[in-house]
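# heads up, no residue letters with this:
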């Protein structure tokens, strides 16, 4: 192996991934700001946002996972120079994402009564219900936005979703500030104010991205004059066959993190608040890996269209290497600052909640050490999954993610996460087991497929 064969791809890979990373970090930064602002209200409010978002994350995972089917198909059509194929993929993907967004909103609202039977603190549930109502409705513009985003990524126009996300984030932070705390004459709405900010900003984000794409020559013809209801069964079927397994892959991963939130709730509001802090911080670093995963999906999709499988394997492995480097850096940051970072989320000068605050910080600091360890495997599994989506290989990876997270990871979280075992740390040890298993199995799958494709092409030559 000559290292320069991989490092020479770093510049273009990062150029492609950087806008995606910044856009995704923007989403997570808003969540960070939400948590910091809400955390000033108390541990119960922070735990309520965590509980409400646990339902939203499950719905989002299905919608976002489904929408990823659009990117490799558009990337393949772009490499082939086939406009009609690309527009068909986008139109049918937009229709399916719109329908899915409405269904996910209705399902999330219908699931609210589950909060009362999940052994969660009562005061946390009462705070979470009104928050969930508004944020659930924001799923509709979010999933439609994802259709536009995945299409834009497929054309390698990754900076436009980033611009839309930045605008939405700035707006969200401003609305949160005035409505959570009642500034500038606005009513003090607490965590419901945070939900209003999320809802408004997601509608703005959607329409701003459409406007940006409608202005750009490369994308204008795709996003204008769309015959929305003139659909072909075959195109819908192809997107669904790719999208549903992709949705389930993301669902299996997000669901185990959601299970961690619920399991933490059984340990009390302080454990749940600490879990939210560690989860929010590790989500930020995960967004870098997610951005690289999108770059892997685009570049593998392009090379698949060109049928250059040797370059495909080399380029994907170069992205794995970039992800590994970032993951090591993040792991070191978490280890060095594990006791300091939780302080960002709590009010250390609040005498009323002082005892709770100290416990929240202590638990969160321990969880960050576990998060530091799984940075590397978490990064590898999501980037490899992106490469496999670029190959349009979805069924076996879906089975792998189910086995890794629910037959390996969740049982460890459940048994080690009991109060008389390791508590919150035990829950996160299960996450570590699941992510590590997924990383190993997915990499074996990618290596097997690419070697097979290279061998087949060699035989045909």
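Perfect, I can see it now. Here the structure is a predicted model, which is why all the values come from computation and not from measurement. Residues are numbered from 1 along each chain as shown.
# alpha carbons only for contacts and neighbour counts from here, please
Fine.
# Next, the contact list for residue 352, please.
Counting by C-alpha atoms under 8 Å, 6 or more residues apart in numbering, residue 352 makes contact with nothing.
# helix, strand or coil for it?
coil (DSSP: H, G, I helix; E, B strand; the rest coil).
# next one: the one 3 residues further on
For residue 355, the reduced secondary structure class is helix; criterion used: three-state DSSP.
# List the contacts of it.
By C-alpha under 8 Å, 6+ apart, no residues touch residue 355.
# let's go with 10 Å and repeat that
By C-alpha atoms under 10 Å, 6 or more residues apart in numbering, residue 355 lies in contact with 270, 348.
# ok, now residue 298?
The contact partners of residue 298, taken as C-alpha under 10 Å, 6+ apart, are 13, 16-17, 71-76, 150, 153-156, 292, 304, 386-387, 389-391.
# now it: how far from residue 397?
According to C-alpha to C-alpha, to the nearest Å, residue 298 stands 18 Å off from residue 397.
# Share the number of residues neighbouring residue 185, please.
When neighbours are defined as other C-alpha atoms under 10 Å, residue 185 has 8 of them.
# That one reaches residue 178, doesn't it?
Yes. Using C-alpha atoms under 10 Å, residue 185 is in contact with residue 178, at 8.3 Å.
# And the helices in the stretch 51-200 of the chain?
Using DSSP state H, counting those that start in this stretch, the helices of the stretch 51-200 of the chain run over 70-80, 83-110, 122-137, 139-154, 159-180, 191-215.
# ranking those helices by burial, who's on top?
helix 139-154 (a mean of 27; mean count of other C-alpha atoms under 10 Å).
# So which elements touch that helix?
Secondary-structure packing of helix 139-154 (3 or more C-alpha pairs under 10 Å, 6 or more residues apart in numbering; DSSP states H and E): helix 10-39, helix 43-67, helix 70-80, helix 83-110, helix 159-180, helix 191-215, helix 217-223, helix 269-306.
# ok, second structure coming up, stack it against the first:
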């Protein structure tokens, strides 16, 4: 079904694989970006449904998934951020017509992800320590620890799942990533329903069921991508079955260029998780309002990461082909697509904030009176925060497109510093607003949005300066 819809939007004749028939216009970007937007939307929906199901059990379970999942992402981020540069490296080799190196780079990323697993497991006690410092309710602490532990012990699945799409997004064939994500989402939603609520002989597992469902869904999408990677078509073109040798040169390049991206993601995710922890530290009402807001922020923002990946892929490809003008056009095309998407999200946030908040109302049959009371008190704050997020989503378009373009051009170190500075400034703004001046969660969220409004100025200035050209020696 998805294939049919996609083929009607973009007829087969425009897919000239391996040839740069386009020049960075909107159609060129959409060919790569639309499947990635859909792919990230499926991943988002998978996480969103997890939390939606858990919200029916009560705010504690929903907040536990947000808090535990957030710390998991932070601890993964150093590794997944470094791995993500695989897309840029693959796309650069594709542009330079070094096809066998595309597969070799991908394999080095797999080796790197497996090497990271023991170090990831060693961070589990650190996550427990973070939870102990939050002074959470006993119910949320227990659920949050359970959710976190299951995801961390299944870390090898999640790490390889992050590597698997990089090869296909790098070569610009993102439809298979979309299909794999869709399959993983379906499996996850089905498993979560049965595992969270129980069905027949399957016991009610609550947050543990949500974590297991996530791992199962990730495993399914990963298997699909690897089965495609080793298929005849990619064996013939890229030599995928002959790429298993360890290549020190390519691995070194991945580490040199990818680690700044990993550090950037770690610092960004740590700052974002700190925002969540500080909102949770303000009490159950603030925690619930923030959880509702950040769940909808995830729905709005994560698909934009697909646009970021597409921008990185295309800019990297044109960089490899020494086509600087086309790389520049890709960026502006990405901004136009992002603004159209954010306008649609903005309409929902503006006119339906109450409906969006009420989706997370606990079911009366499963929730306690205290849970319903907490939700009712949090609802007005959540509505205000959702409406204000309209501006936030518009700003995020600048952030993801320019950051993706700069990464594709190899300017990862600057992106690391700029992103970290902005995200930690937002965390500081929240602390000052909520903890020093003791303003309500509404004003704390407003302070965060104001900080993020610096993104268009900062990132556009860097791109317009043209300093990224020196990173790849484009003339």
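Structure received. Since the structure is predicted, the reported quantities are computational estimates derived from the model, not experimental observations.
# circling back to that earlier point, need the helices of the stretch 51-200 of the first structure in JSON lines (columns: distance to residue 236 of the first structure).
Converted to JSON lines, the helices of the stretch 51-200 of the first structure look like this (distance: least, C-alpha to C-alpha, whole Å):
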{"stretch": "helix 70-80", "distance to residue 236 of the first structure": "11"}
{"stretch": "helix 83-110", "distance to residue 236 of the first structure": "6"}
{"stretch": "helix 122-137", "distance to residue 236 of the first structure": "25"}
{"stretch": "helix 139-154", "distance to residue 236 of the first structure": "14"}
{"stretch": "helix 159-180", "distance to residue 236 of the first structure": "24"}
{"stretch": "helix 191-215", "distance to residue 236 of the first structure": "22"}
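# Looking at those, spot the one closest to residue 287 of the first structure.
helix 159-180 (12.7 Å; C-alpha to C-alpha).
# related to what we said a few turns ago, closest to residue 363 of the first structure out of the helices of the stretch 51-200 of the first structure?
With C-alpha to C-alpha as the criterion, residue 363 of the first structure lies closest to helix 122-137 of the helices of the stretch 51-200 of the first structure, at 18.8 Å.
# so where in the second structure does the closest one end up aligned?
Aligned by TM-score structural alignment, helix 122-137 of the first structure falls on residues 138-153 of the second structure.
# now swap in stretch 301-316 of the first structure and tell me
Residue span in the second structure matched to stretch 301-316 of the first structure, by TM-score structural alignment: 316-331.
# residues of the matching stretch that come out buried?
Buried positions in stretch 316-331 of the second structure, judged by neighbour count with 16 or more other C-alpha atoms under 10 Å: 316-324, 326-331.
# In the second structure, which residue is most central in space?
Geometric centre of the second structure, nearest residue: residue 302, 4.9 Å, by C-alpha atoms, centre = their mean.
# ok, the counterpart of that one in the first structure to residue 263 of the first structure distance?
Superposed on the first structure with TM-score structural alignment, residue 302 of the second structure falls opposite residue 287. The gap separating residue 287 of the first structure from residue 263 of the first structure is 24 Å, by C-alpha to C-alpha.
# returning to that earlier point: my guess is the match of residue 302 of the second structure contacts residue 24, does it?
Yes. With contacts counted by C-alpha under 10 Å, residue 287 of the first structure reaches residue 24, the gap being 5.6 Å.
# what sits against the aligned partner of residue 148 of the first structure in the second structure?
Here residue 148 of the first structure is matched to residue 164 in the second structure, going by TM-score structural alignment. Each residue near residue 164 of the second structure by C-alpha under 10 Å, 6+ apart is listed here: 83, 106-107, 109-110, 177, 221-226, 229.
# Map residue 63 of the first structure onto the second structure.
Using TM-score structural alignment, residue 63 of the first structure pairs with residue 79 in the second structure.
# residues contacting the closest residue to that match other than its chain neighbours?
Nearest residue to residue 79 of the second structure, sequence neighbours excluded (C-alpha to C-alpha, 6 or more residues apart in numbering): residue 262, at 5.9 Å. Taking C-alpha under 10 Å, 6+ apart, we find residue 262 of the second structure in contact with 76-85, 255, 268, 412, 416.
# mind redoing it with 8 Å?
77, 78, 79, 80, 81, 82, 83 are the contacts of residue 262 of the second structure under C-alpha under 8 Å, 6+ apart.
# Sticking with the nearest residue to the second one once chain neighbours are set aside, tell me its helix or strand.
Right, residue 78 of the second structure. Using C-alpha to C-alpha, 6+ apart and skipping residues adjacent in sequence, the residue nearest residue 78 of the second structure is residue 262, 4.2 Å away. Per DSSP states H and E, residue 262 of the second structure falls inside helix 248-281.
# Read off where that helix ends up in the first structure.
Mapped onto the first structure using TM-score structural alignment, helix 248-281 of the second structure covers residues 233-266.
# buried ones in the matching stretch?
For stretch 233-266 of the first structure, by 16+ other C-alpha under 10 Å, it's 235-236, 239-266.
# re the thing from before, just put the contacts of residue 164 of the second structure in JSON lines and tack on distance to residue 348 of the second structure.
Putting those into JSON lines (distance: C-alpha to C-alpha, whole Å) gives the following:
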{"residue": "83", "distance to residue 348 of the second structure": "34"}
{"residue": "106", "distance to residue 348 of the second structure": "39"}
{"residue": "107", "distance to residue 348 of the second structure": "42"}
{"residue": "109", "distance to residue 348 of the second structure": "39"}
{"residue": "110", "distance to residue 348 of the second structure": "40"}
{"residue": "177", "distance to residue 348 of the second structure": "27"}
{"residue": "221", "distance to residue 348 of the second structure": "30"}
{"residue": "222", "distance to residue 348 of the second structure": "33"}
{"residue": "223", "distance to residue 348 of the second structure": "35"}
{"residue": "224", "distance to residue 348 of the second structure": "34"}
{"residue": "225", "distance to residue 348 of the second structure": "34"}
{"residue": "226", "distance to residue 348 of the second structure": "37"}
{"residue": "229", "distance to residue 348 of the second structure": "38"}
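# and these, which two are the farthest apart?
Using C-alpha to C-alpha, these span at most 19.3 Å, a distance reached by 83 and 224.
# Residue 148 of the second structure: what's it in contact with?
68, 69, 71, 72, 211.
# To which residue of the first structure is the first one aligned?
By that I understand residue 68 of the second structure. Per TM-score structural alignment, residue 68 of the second structure is aligned with residue 52.
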